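[1] Starting from these lines, generate the structure:
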Amino acid sequence: MKFNIVGLMSGTSVDAIDVSVFSVRVDKHKPIKDNNADQFTYKIKERAFQKVPWSESTRLLIFKLFDPEKSNVVDLCEANFILGKEFANAVNKVLIDNQINSNEIDLIGSHGQTIWHNIVRENNDEKVKVTSTLQIGCISVIANITGITTVGDFRVADVINGGQGAPFASIFDYLMCRNIIGDGGHDGDGIGIQNIGGIGNITILPNNTSKYEPLSFDNGPGNVLIDWISTKISNGLLTYDKDGEMGQKGRVNQQLLDMMIKETPYLGFSPPKSTGRELFSFQYAQQWYDIGKQQCGIQDDTDFVSTFTELTAVAIANSIREFTCIKVKHLYIGGGGSLNPYLMSRIQSNVGEHTLVHKHNQLGIDSESKEAIIFGLLGLLNTLNLGVDLSPFTGSKKPSSSNNNINYTPLVVLGKSSPGKNHLELIKKMYQFISFYWPVHQDKQYHQQLGRTE
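    This next block holds a predicted model:
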């Protein structure tokens, strides 16, 4: 069955709203046993993709909310509505620009804008726990302005089930890329799929899934520190290191790099783990900038670009060596960081010659629109009541069988929805899907839960 979806994403870099309009065909050749999403195949065809810039006032408001010392509850409340309106307007703009009728769209999946991801260190050991997470950009505002049923707030269900609430790119990588891994070389080999947005995250997909589980985690800073220093150097004319030109001109200050690695415990924490601007903040960047000037003798600011770039590359390489049980033969890199040739070269240098670095597009998936597609797909899984075993990816509770077990843990279905004017048509389509794959006589209890009877 085919669904038409809009996916929305705004990441920690806050550079723009990513809007992807795509169709996804969900297929299964045999009736399925339960609501596990990995029993289906998903064929995605993108129809349109645009980056819609935030208004400057909204972007400044978002950065204000990142700072607990500057933000307040009034700003937060207003921002939830303001961002919802900008998300909705971005959807309407992309549909109009590409001559796509909104009546064709079944649903919108919106990540929202992460404002805070509350991470605590457990008992001063090398593990972190996420106690709460907040993404804003009200889905009811989006649904009402666009008229399209909207699903969002995806991370909460994972966090309440003991997960990190991130990284969710791993769900997409697992569902879409597990069957296109290619040659493994020998038992245990596999691939890594690295995203470099504001924060970096990696998914490890082993060839031998009977011996090794998939794995994913946030491995540290992505572009966030590079963006900060690039903005500082250019007096705001640039918000990133275009083509890696500044990083290429500077030199890595090894003293500062060693200090940053040593005094950032997160880099050594074992998965599952996640992070964000609450750690790798502009305050963090300013702190190390001051130390670099005062203690490491850095005079040329391009040396900071080189050093911050090296930190990202080293964090990625070290995390692969330290936390994966397989030899990663191929590393596919997507996100904004993949457009930085200097960063890409430093990653290749740090992972060594036994791991080949490629751009994500070689997997047949556009890395630029990938994150928006991810949350559109998660919106569809929510609508179809399909869950995912997130335990290998986020560390959430392992699902258990419901047979005679009152304390069983079900598969986590992520997100919540807000009906649009198309909601009744979407419900009809959902029941067509359920009727096809879940005949009543095969799972009577499941259908009774949905209010269906023979």
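
[2] contacts and neighbour counts: CA atoms only from here.
    Fine.

[3] Packing partners of the longest helix seen in the chain?
    In terms of residue count, the longest helix belonging to the chain (DSSP state H) is helix 73-97. In this structure, helix 73-97 packs against strand 17-27, strand 41-52, helix 56-66, strand 128-136, helix 139-146, with contacts taken as 3 or more Cα pairs under 8 Å, 6 or more residues apart in numbering; DSSP states H and E.

[4] one more time with 7 Å
    With contacts defined as 3 or more Cα pairs under 7 Å, 6 or more residues apart in numbering; DSSP states H and E, the packing partners of helix 73-97 are helix 139-146.

[5] Any idea how far the helix or strand just after the helix it packs on is from the middle of the chain?
    Using DSSP states H and E, the helix or strand that follows helix 139-146 in sequence is strand 150-152. Mean-position distance between strand 150-152 and its chain equals 16 Å (Cα atoms, centre = their mean, to the nearest Å).

[6] before we move on, back to that, buried ones in the longest helix of the chain, by neighbour count?
    Buried residues in helix 73-97, counting neighbours by 16 or more other Cα atoms under 10 Å, are found at 76, 79-92, 94-95.

[7] Over to Glu213. Which of the three states is it?
    Reduced to three states with DSSP: H, G, I helix; E, B strand; the rest coil, the structure at Glu213 is coil.

[8] Look up the closest residue to it, ignoring the ones flanking it.
    Closest residue to Glu213 in three dimensions, ignoring its sequence neighbours and counting by Cα to Cα, 6 or more residues apart in numbering: Pro392, at 6.6 Å.

[9] Please apply the same query to Gly247.
    Spatial nearest neighbour of Gly247, chain neighbours left out: Ser306 (4.3 Å); criterion: Cα to Cα, 6+ apart.

[10] Okay, that neighbour and Ser170: tell me how far apart.
    According to Cα to Cα, to the nearest Å, Ser306 and Ser170 sit 29 Å apart.

[11] Looking at those two now, which is surrounded by more residues?
    Set side by side, Ser306 and Ser170 give different neighbour counts by other Cα atoms under 10 Å, the larger being at Ser170 (28 against 25).

[12] count of residues packed around Gln248?
    A count of neighbours around Gln248, defined by other Cα under 10 Å, yields 18.

[13] I'd like the distance between it and Asn350.
    Using Cα to Cα, we find Gln248 at a distance of 16 Å from Asn350.

[14] The structure of the following sequence is requested for comparison with the preceding one:
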Amino acid sequence: MPEEGETRSAFCLGEDTVISAITGITTVTDFRMAEQAVGRQGAPLVALIDGLLLHHPTKWRVCQNIGGIANLCVIPPDTEGGVDSMVDWDCGPGNLFIDNAMRYFTNGEMEYDKDGEWSSRGTVCQDIVDKFLNTNKYCNHVPPKTTGRETFGDNEGQEIIDECLAAGCDKYDTLATITRITAQNIINETGVPSDAKEAVSFAQQAMEAILGRPALVPINSDNLLPNTISGKIAPGRRWREVMKSSIKFGEGRSTLPTVKEMIVQRPYTSWKAMQAFD
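    Purely as a prediction, here's the structure:
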């Protein structure tokens, strides 16, 4: 969260021209920068796929994505605005603190708490949980908001570890406490295939960039300006074929409407879907 007067920016590893040159595959990147270019915060970026897949005629949907950072997307029923009224934001730490604690207690031999084995053996120190959630500036900031390792990094994680150890917690209690901090700060409603969700989300956004079609903008964004430049494109060996398909898809239209519906052709977990215009 930049302070007043600070410039919004993001540093992301990976250069699309290098990837395209090595693989020959048309590559789309810099989704964050594209969002920041029109005055938004640049993250989270998965609301589009959440809204398209999960909106319902009469039910509210809440999708909680947990990675290093946890983010939340709330989609009203279609009768109350649906995808046009969805909101999203970064809740705070996802598995960052937990993974950091595992590396600390195993001298780097374990990267994460598999199946919650360590945390399930410990006792939560609720006082530390409450103190963190009540005093952390980001957790108490109202949406829209976005965050990353610059706010919830290893140094911040180490402070919690030290506080737990000073309070007499062993390694299992510490993991249980840190896990509770993450869980208590987020809401978990709808389960989706974790090994595919992010890949499909960015593939969807890459397609929007190729088509030059504005993506849905959550209504709690700083700026609701539609953005037809949703990423940076590095053409691959089949670029002309890609462009031919894009033109055919548009059926000669000069502009394409924002997609607001996704029709799933197979079971949800197969992630085989096609687009349908509103």
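
[15] what's the TM-score here?
    Laid over one another, the chains give 0.84 as their TM-score (TM-score structural alignment, normalised by the length of structure 2), with 254 aligned residues with a Cα RMSD of 2.2 Å.

[16] on that earlier part again, what number of residues lie near the equivalent of the residue nearest to Glu213 of structure 1 over in structure 2?
    Superposed on structure 2 with TM-score structural alignment, Pro392 of structure 1 falls opposite Ile219. Counted with other Cα under 10 Å, the neighbours of Ile219 of structure 2 add up to 15.

[17] What ranges does structure 1 have for its strands?
    In order along the chain, structure 1 carries the following strands (DSSP state E): 2-10, 17-27, 41-52, 107-121, 128-136, 150-152, 190-196, 199-206, 215-221, 328-334, 356-359, 416-418.

[18] possible to save those as TSV with mean neighbour count and distance to Ala317 of structure 1?
    Compiled in TSV, the strands of structure 1 are given as follows (neighbours: other Cα atoms under 10 Å; distance: least, Cα to Cα, whole Å):
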stretch	mean neighbour count	distance to Ala317 of structure 1
strand 2-10	24	26
strand 17-27	22	28
strand 41-52	17	30
strand 107-121	23	23
strand 128-136	19	21
strand 150-152	30	33
strand 190-196	26	11
strand 199-206	26	11
strand 215-221	29	9
strand 328-334	22	10
strand 356-359	18	11
strand 416-418	19	36
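
[19] I'd like those laid out as JSON lines, including distance to Ser367 of structure 1.
    Conversion of the strands of structure 1 to JSON lines gives the following (distance: least, Cα to Cα, whole Å):
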{"stretch": "strand 2-10", "distance to Ser367 of structure 1": "13"}
{"stretch": "strand 17-27", "distance to Ser367 of structure 1": "12"}
{"stretch": "strand 41-52", "distance to Ser367 of structure 1": "11"}
{"stretch": "strand 107-121", "distance to Ser367 of structure 1": "17"}
{"stretch": "strand 128-136", "distance to Ser367 of structure 1": "22"}
{"stretch": "strand 150-152", "distance to Ser367 of structure 1": "21"}
{"stretch": "strand 190-196", "distance to Ser367 of structure 1": "8"}
{"stretch": "strand 199-206", "distance to Ser367 of structure 1": "13"}
{"stretch": "strand 215-221", "distance to Ser367 of structure 1": "17"}
{"stretch": "strand 328-334", "distance to Ser367 of structure 1": "5"}
{"stretch": "strand 356-359", "distance to Ser367 of structure 1": "8"}
{"stretch": "strand 416-418", "distance to Ser367 of structure 1": "26"}
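
[20] Asp301 of structure 1: which of these is closest?
    Distance to Asp301 of structure 1, taken as Cα to Cα, is lowest for strand 215-221 among those, at 19.1 Å.

[21] could you say what helices and strands that closest one packs with?
    Other helices and strands packing on strand 215-221 of structure 1, by 3+ Cα pairs under 7 Å, 6+ apart, are strand 199-206, helix 302-323, helix 391-394.

[22] So for Gln135 of structure 1, which of those sits nearest?
    With Cα to Cα, the closest approach to Gln135 of structure 1 among those belongs to strand 199-206: 15.8 Å.

[23] What span of structure 2 is that closest one aligned with?
    Taken onto structure 2 by TM-score structural alignment, strand 199-206 of structure 1 occupies residues 69-76 there.

[24] Repeat that for stretch 343-355 of structure 1.
    Residues of structure 2 offer no counterpart to stretch 343-355 of structure 1, counting by TM-score structural alignment.

[25] ditto for stretch 46-54 of structure 1
    Against structure 2, stretch 46-54 of structure 1 falls on no residues (TM-score structural alignment).

[26] how far is that stretch from where the chain is centred?
    On Cα atoms, centre = their mean, the centre of stretch 46-54 of structure 1 falls 17 Å from the chain's centre.

[27] likewise stretch 54-64 of structure 2?
    Averaging C-alpha coordinates over stretch 54-64 of structure 2 and over its chain gives two centres that are 17 Å apart (Cα atoms, centre = their mean).

[28] Need the residues that contact that stretch.
    Outside of stretch 54-64 of structure 2, the residues that reach it under the criterion Cα atoms under 7 Å, 6 or more residues apart in numbering are 50, 71-79, 82-83, 187-190.

[29] Mind picking the two most distant members of the residues you listed?
    Distance extremes for those: the farthest pair is Asn71 and Thr79 at 24.5 Å, using Cα to Cα.

[30] end to end, how far does stretch 176-196 of structure 2 reach?
    Chord length of stretch 176-196 of structure 2, first to last residue, is 28 Å (Cα to Cα).

[31] May I see the buried residues of that stretch?
    Along stretch 176-196 of structure 2, these residues count as buried under the neighbour rule (16+ other Cα under 10 Å): 176-183, 186-187.
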